[in-house]
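Student: fold the following and give me the result.
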Amino acid sequence: MSVQRQGTVLFTAILVLVATGVVVQLWLLTVSMEAVFRHDAHTAIPAATCSTVLFAINAGLLRYVFRFDRSLQR
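Tutor: Predicted structure coming up:
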């Protein structure tokens, strides 16, 4: 398998993971907003924490893709 093909497969897999993470973050936003409207901080705080963790994971995956692309350019 060529390096370009590996890069395409890797990028597609990471794109699917990021898209799934974004959907989960939207769901967490909905849950946390409903909790805020119910004055229930016990749900909003963990949802915000999980969303922050997912954001960090997505940022790490994006950084990995850029590093991989830079290494192919060399």
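Student: could you use CA atoms for every contact and neighbour count after this?
Tutor: Will do.
Student: quick check: which element contains the most centrally placed residue in the chain?
Tutor: Nearest residue to the geometric centre of the chain (C-alpha atoms, centre = their mean): N58, 3.2 Å. Per DSSP states H and E, N58 falls inside helix 41-73.
Student: quick revisit: the residue nearest to the centre of the chain: what's its closest spatial neighbour, skipping adjacent residues?
Tutor: Counting by C-alpha to C-alpha, 6 or more residues apart in numbering, N58 lies nearest to V18, which is 5.7 Å off, once chain neighbours are set aside.
Student: to compare against the first, here's the next sequence to fold:
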Amino acid sequence: MKQRFPRHQKMTIVHGILSIVLIIDIVQLWLLIATMNSYLGGDSGVPLPALIFSCICLLLNLGLLRFLYKLDRTAN
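Tutor: The predicted structure is shown next:
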């Protein structure tokens, strides 16, 4: 038996997911700026860890998107 949420609860979940995605995207932008700043300053060891962390952020965003699609499918 699938759990069904009322519409106001779904909107609360969607707003929470959008807030988390916004925070993750701001962190990724900060990471890009900090990585470029340190790389152009001569530190060549920063891009690889930054790439790994950015991929983790991407996976988090994709996981939230997948959850959102599953939430929408249970509406019917």
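Student: isn't the residue nearest to N58 of the first structure up against F55?
Tutor: No - counting by C-alpha atoms under 8 Å, V18 of the first structure sits too far from F55 to count as a contact (9.2 Å).
Student: with neighbour numbers in mind, choose between these two.
Tutor: Between V18 of the first structure and F55, counted using other C-alpha atoms under 10 Å, V18 has the larger neighbour count: 19 against 16.
Student: and the residue mapped onto V14 of the second structure from the first structure, how many neighbours?
Tutor: Under the alignment (TM-score structural alignment), V14 of the second structure maps onto F11 of the first structure. The number of residues packed near F11 of the first structure is 19, by other C-alpha under 10 Å.
Student: returning to that earlier point: buried stuff in the helix holding N58 of the first structure?
Tutor: The neighbour-count check on helix 41-73 of the first structure (16 or more other C-alpha atoms under 10 Å) flags T43, A44, A47, A48, S51, L54, F55, N58, L61, L62, V65 as buried.
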